[in-house]
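Asker: My questions concern the predicted model and sequence given below.
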Amino acid sequence: MDQTEARAAAKVADRDRLYIDGEWMTPLDALPMPVQDPTTEEVVAHVPAAGSGDVDRAVAAARAAFAPWAGLSPSARADHLDRLLAALSSRAEQIAATVSIEVGTPIKVAQRVQTGLPLLVLRDYAARARAGFEPETIGNSLVVREPVGVVGAITPWNYPLHQVVAKVGAALAAGCTVVLKPAELTPLTAYLLFDAIHEAGLPHGVVNLVTGSGPVAGSALAAHSDVDIVSFTGSGATGAAISRLAADRIARVTLELGGKSANVILSDADLAKAVKVGVGNAFLNAGQTCTAWTRMLVHRSVYEDAVELAATASAGYVTGDPFDPATRLGPLVSERQRDRVRNYVDKGLADGARLVSGGPDAPVPARGWFVAPTVFADVDPDDTIAQEEIFGPVLSIIPFSDDDQAVEIANNSRYGLAGAVWSADEDRAMAVARRLRTGAVDINGGAFNPLAPFGGYKQSGVGRELGQHGLSEFLETKSIQR
């Protein structure tokens, strides 16, 4: 199958309905919203840009469905999730191709990460739903867990199925009902999920889809008086705005926001592996990953060797069509995002960082929203490119003199989402990892665990997703004295 055939296999087409109360419904008053392919710059489909009236309908459906869904036995809810998993799994190939069209993720990564990961997460939540929630006895109290209620889920564009499943799967397993507002740049993947939801026969109103813009549909959902908890993933500025909207009614909020993660390479590390894996992490999904290790901190004794290794590794990231097997770096998701990343590259040069590879003059495809994989060395820890989340394929390399300084530089950030430590001495690596003010740390390339809690410190967010900790965000705790 060539690139044109692979793109056509996604079967991308206009969608003119919203999914509310178990049916595909015509929006009340919605203009068509374009969806663009960042590789070709072409509009490939339209979806409705729904308004507050459609959000009202979706929330009302979720509220009506809440008590019956919460009242189901754990095994009955699990059966529904198992059927959803089967229906979603049957669409895996189409989902991966659609993500490659909407986001620009290289197809192999889209198959493995963008599709495979959320299927694993949904399988886990189906199992947790079946297990139920055993009450706890504390003295004369019986402590029980109950679903929070109606969930307003607002999700980002960079992982358009995984971020949805992390919220929807947990909420449904907990016994909550959901209204989903996916990112306006990548709604087509959400439609495939709801095709699967419809096929699986989930009860009417349990999960509802409202597409549209953040300022209109997203704000209406976050501010809605009948939404009990808002679960948001995205930028810090939008997360703060959502918190304010929810605060007016004292609604619960979980936020998974930005990151500026440090990859700390100590003096005794396997340098070649640490740099290679670090560059790959920073450039995953064209750098459009909140956990990306975009700051590479390297001990001075091996610093110049690391810079050279990073330049060599960066050269292997070929930009191009995500359906081309040779492509390792797709486009940025939008023209606006491409321009934003280019501005950060220019800022890095203006601030005096040493350009090691890439940069504004590096060749990229003439068509599409591409930025060349870019590596800066000699970056000051306080420079803009070392402090702000760029969300593109831009890596900053920073030297340090000892472990204490490495920790100080790593923690010199308003974010605290992820990070890494490399050392031949695992105890030394663990000691540094424990000192990092961040929600997750990988030691010597430890693999991402989708069943472990995910979330951040500081301005990287509030609450956790994935596994039992993610499920707990959608549960209330009640004490019954007897």
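Answerer: Yep, it's here. Numbers count the residues shown, from 1 in each chain.
Asker: C-alpha from now on. contacts and neighbour counts both.
Answerer: OK.
Asker: Look at the closest residue to Gly359 other than its chain neighbours and say how many residues are nearby.
Answerer: Spatially, and ignoring its direct neighbours in sequence, Gly359 is nearest to Thr374 (5.5 Å; C-alpha to C-alpha, 6 or more residues apart in numbering). Other residues near Thr374 number 23, with proximity taken as other C-alpha atoms under 10 Å.
Asker: what about Pro203, how many residues close to it?
Answerer: Pro203 has 15 neighbours, counted by other C-alpha under 10 Å.
Asker: so which helix or strand takes in it?
Answerer: Applying DSSP states H and E as the criterion places Pro203 outside every helix and strand.
Asker: who's in contact with it?
Answerer: Neighbouring residues of Pro203 by C-alpha atoms under 8 Å, 6 or more residues apart in numbering: Gly22, Ala65, Trp69.
Asker: Closest one of the residues you listed to Leu245?
Answerer: Relative to Leu245, the closest of those is Ala65; by C-alpha to C-alpha it sits at 24.2 Å.
Asker: these two touch, right, Glu146 and Leu475?
Answerer: Yes. Between Glu146 and Leu475 there is a contact under C-alpha atoms under 8 Å: 5.3 Å.
Asker: Settle it for me: which of the two has more neighbours?
Answerer: Neighbours per residue, other C-alpha under 10 Å: of Glu146 and Leu475, the larger number sits with Leu475, 20 against 16.
Asker: which stretches of the stretch 101-250 of the chain form strands?
Answerer: Secondary structure of the stretch 101-250 of the chain (DSSP state E, counting those that start in this stretch): strands at 136-138, 141-147, 150-154, 177-181, 207-209, 229-233.
Asker: and the biggest helix by length in the chain, what other elements does it pack with?
Answerer: If you go by DSSP state H, the chain has its longest helix at helix 52-71. Counting contacts by 3 or more C-alpha pairs under 8 Å, 6 or more residues apart in numbering; DSSP states H and E, helix 52-71 is packed against strand 18-20, strand 150-154, strand 177-181, strand 207-209, helix 219-222.
Asker: What residues of that helix count as buried?
Answerer: 52, 54-66, 69-70 (16 or more other C-alpha atoms under 10 Å).
Asker: For Gly368, see how far away Arg244 is.
Answerer: For Arg244, the distance to Gly368 equals 37 Å [C-alpha to C-alpha, to the nearest Å].
Asker: between the two, which one's more packed in?
Answerer: Gly368 (23 against 16).
Asker: That one belongs to a helix, doesn't it?
Answerer: No. Counting by DSSP: H, G, I helix; E, B strand; the rest coil, Gly368 is not part of a helix but coil.
Asker: how close does it get to Gly330?
Answerer: Gly368 sits 9 Å away from Gly330, taking C-alpha to C-alpha as the criterion.
Asker: ditto for Asp54
Answerer: Applying C-alpha to C-alpha, the value for Asp54 to Gly330 is 35 Å.
Asker: next one: Gly358
Answerer: For Gly358, the distance to Gly330 (C-alpha to C-alpha) stands at 15 Å.
Asker: Specify which residue of those two has the higher count of neighbours.
Answerer: Higher neighbour count among Gly358 and Gly330: Gly330, with 32 against 21, using other C-alpha under 10 Å.
Asker: putting a second one here so we can go through both:
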Amino acid sequence: MSISSNAEPSSLLDKQFINNKWVASSGTRMLDVMNPYREERIAQVTAGDSQDVQAAVQAAQQAQPGWQALGGAGRAAYLDGFADGLEARRDTLITLSAINNGKPLAEAGIDLDDAIACYRYYAQQARTLDARQGGHVSVAMEGVDARCYHDPVGVVGLITPWNFPLVTSAWKLAPALAAGCTAVLKPSEVTPLPEQVLAELALEIDLPAGVLNLLNGDGDGIGAPLTNHPGVDKISFTGSNRVGETVMRSAAARTASVSLELGGKSPILVMEDADPAQAADWVMAGIYFNAGQICSATSRLLVHESVAEALYAALAERMDALTLGDPLAADTDLGPLTSAKQREVVQHYLALAEQEGLTVVRGAQHRTLPARGYFLAPTLYRDVPVESRLWQEEIFGPVLCSRSVTSEEEAIGLANDSAYGLAATVISGDPKRARRIGRQLKAGSIWYNSEQLVLPETGWGGFKRSGIGRELGPWGLGAYLEVKHVVGPLDR
């Protein structure tokens, strides 16, 4: 089950990682794993079932008390071990992400660096956790001793998406382990290959048995029984709103805790004092990274009418210069979409745009696509009505919708007029103005005059339909902790 040095995955991954052992799955089906550039099957993974979930949860339950008793400093050493192991496999994992996800090599490298930084950050957080235990709480009543403790939630089910496998698993697994939780991790069945390394590393660093269990399978076989299992104390899910709502209903039936990072339809505001050339670079990075398959993609462009034409010209020039091709080629800027299914989803929206008569600045008619691969042309529509489904709904592909505005107030109003609130970007020649506008936007992460800087120290999560809870930063650790107060008379 290990990843070979040339990053070619095993053709058959028919086992589950439970209690530090690769064991035969009770599931009988196999799922194809595709290379989205070659449109070829590169592996098959088992489609696990509820019996696999039962075994994994039982192993996690048995391991949790000992893992908690190890203390934060002890757990931190293992988190550093995960970071070291990922670093040692850097070239292999970058290549594997390109093969399984369709990411260009440069983007895959950014993903891996972010994952490594996350494990190191939560190793530091784990070390500070011991010192916070039993801290005195100031109370007004005399003669009372009040102390605060932070206990792990318990066994957690972690369900990750296909667009950023190693990153999103790090965002969940690192804080969960730092807090003293044990985990059952379900990678996406679309891109399960990069995350298999986590099981390999668990054995390499001698992680106690049962602390991490990794189950391959789809939503019906693994996802549903995991979210419904009475032994799972918390579910952390990243993915679509449709599935997230199902997860929330399952957790509600047993009052289990949930963290949900769901969809987005993020705005990017370009004000009249912005430099159009520089703004174009930031707009490009916000929508065409990972072929637009990013929940925080700034897919709604609001540009002041005085700089709109200059910005559209700059964007068209940059879009024409993008190289679409083999993710393993050093000069590739934009790879294929990760699956045929996702390409079909985006094609549906492109068909809607044609029906609605949207104005195309750049699109399929301006680009010859590679002969193979799940490619779509980077697309830009201008003057998109707010009633358009393309303006309102998450597309999750390389499609940018734009409108011009006449004032700051109009830009803010349109930016906030969305069911989502994950992220936003503000571009202005005046940093103070950009920050002031950012404070008025209803979203969890606001960037100004920059690309999307996602840091382990800053929280991640959304307002409104973009989810519940926060990942990253101390808030990400807190999501896996229960607060306990012990109160009584002062010692005499």
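Answerer: Arrived safely, thanks for sending. For clarity, every value in this text was computed on a predicted model and none was experimentally measured.
Asker: Just give the TM-score of the two.
Answerer: Overlay of the two chains. TM-score (TM-score structural alignment, normalised by the length of the first structure): 0.96; 475 aligned residues with a C-alpha RMSD of 1.4 Å.
Asker: where do the contact lists of Glu146 and Leu475 of the first structure overlap?
Answerer: With contacts defined as C-alpha under 8 Å, 6+ apart, the residues shared by Glu146 of the first structure and Leu475 are Ala174.
Asker: so Ile480 of the first structure is in which element?
Answerer: Per DSSP H and E: strand 475-481 holds Ile480 of the first structure.
Asker: Which part of the second structure matches that strand?
Answerer: With TM-score structural alignment applied, strand 475-481 of the first structure matches the range 481-487 in the second structure.
Asker: average offset between that stretch and the first structure?
Answerer: On superposition with the first structure, the mean distance recorded for stretch 481-487 of the second structure (mean C-alpha distance after the TM-score superposition for the first structure) is 0.5 Å.
Asker: tell me which residues in that stretch are buried?
Answerer: For stretch 481-487 of the second structure, by 16+ other C-alpha under 10 Å, it's Leu481.
Asker: show me the residues around the residue nearest to Gly359 of the first structure that make contact.
Answerer: Ser314, Val345, Leu355, Val356, Ser357, Gly358, Gly359, Pro393, Val394, Leu395.
Asker: Check Tyr312 of the second structure too.
Answerer: With C-alpha under 8 Å, 6+ apart, Tyr312 of the second structure has these contacts: Val361.
Asker: Aligned to it, what sits in the first structure?
Answerer: Aligned counterpart of Tyr312 of the second structure in the first structure: Val307 (TM-score structural alignment).
Asker: so which strand or helix has that match?
Answerer: Going by DSSP H and E, Val307 of the first structure is part of helix 303-315.
Asker: how close does the helix or strand just after that helix sit to the second structure?
Answerer: As assigned by DSSP H and E, the chain's next helix or strand after helix 303-315 of the first structure is helix 335-350. Compared with the second structure after the fit, helix 335-350 of the first structure shows a mean deviation of 1.3 Å (mean C-alpha distance after the TM-score superposition for the first structure).
Asker: list the buried ones in the helix or strand following helix 335-350 of the first structure?
Answerer: Later in the chain than helix 335-350 of the first structure, the nearest helix or strand by DSSP H and E is strand 354-357. Buried residues in strand 354-357 of the first structure, counting neighbours by 16+ other C-alpha under 10 Å, are found at Leu355, Val356, Ser357.
Asker: What is the corresponding segment of the second structure for the helix or strand following strand 354-357 of the first structure?
Answerer: Using DSSP H and E, the helix or strand that follows strand 354-357 of the first structure towards the C-terminus is strand 374-377. Taking TM-score structural alignment as the measure, the second structure aligns residues 379-382 with strand 374-377 of the first structure.
Asker: quick one on the thing from earlier: which one of the buried residues of strand 354-357 of the first structure sits closest to Leu188 of the first structure?
Answerer: The shortest approach to Leu188 of the first structure among the buried residues of strand 354-357 of the first structure belongs to Ser357, at 34.8 Å (C-alpha to C-alpha).
Asker: so what corresponds to that closest one in the second structure?
Answerer: Using TM-score structural alignment as the criterion, Ser357 of the first structure maps onto Arg362 of the second structure.
Asker: Now do the contacts for its match.
Answerer: Contact partners of Arg362 of the second structure, counting by C-alpha under 8 Å, 6+ apart, are Ala316, Met319, Pro378, Thr379, Leu380, Tyr381.
Asker: ok, back up a step: what's the overlap in contacts for Gly368 and Gly330 of the first structure?
Answerer: Residues touching both Gly368 of the first structure and Gly330 (C-alpha under 8 Å, 6+ apart): Thr39.
Asker: Now check Asp252 of the first structure against the second structure: what is it aligned to?
Answerer: Just so we're on the same page, residue 252 of the first structure is Arg rather than Asp. Matched to the second structure by TM-score structural alignment, Arg252 of the first structure sits across from Ser257.
Asker: mind checking how far the equivalent of Val144 of the first structure over in the second structure is from Val137 of the second structure?
Answerer: Residue correspondence to the second structure (TM-score structural alignment): Val144 of the first structure is matched to Tyr149. Plainly put, Tyr149 of the second structure is 10 Å away from Val137 of the second structure if you go by C-alpha to C-alpha.
Asker: One more: Leu112 of the second structure?
Answerer: Taking C-alpha to C-alpha, one finds Leu112 of the second structure at 40 Å from Val137 of the second structure.
Asker: Likewise for Ser428 of the second structure?
Answerer: Look at Ser428 of the second structure and Val137 of the second structure: by C-alpha to C-alpha, they are 44 Å apart.
Asker: Likewise for Thr323 of the second structure?
Answerer: To Val137 of the second structure, Thr323 of the second structure is 58 Å away according to C-alpha to C-alpha.
Asker: returning to that earlier point: name the nearest of the buried residues of helix 52-71 of the first structure relative to Ala292 of the first structure.
Answerer: Lowest distance from Ala292 of the first structure to the buried residues of helix 52-71 of the first structure (C-alpha to C-alpha) belongs to Val55, with 33.4 Å.
Asker: now the alignment partner in the second structure of the closest one, nearest residue through space, not along the chain?
Answerer: Residue pairing (TM-score structural alignment): Val55 of the first structure is matched to Val53 of the second structure. Among residues not flanking Val53 of the second structure along the chain, Leu226 sits closest, at 6.1 Å (C-alpha to C-alpha, 6+ apart).
Asker: Kindly tell me how buried the one you found is, as a neighbour count.
Answerer: If you count neighbours by other C-alpha under 10 Å, Leu226 of the second structure ends up with 30.
Asker: Surely it and Ile159 touch.
Answerer: No. Applying C-alpha under 8 Å, one finds Leu226 of the second structure not in contact with Ile159, separated by 9.2 Å.
Asker: Need the overlap of contacts for these two.
Answerer: Counting by C-alpha under 8 Å, 6+ apart, Leu226 of the second structure and Ile159 have no common neighbour.
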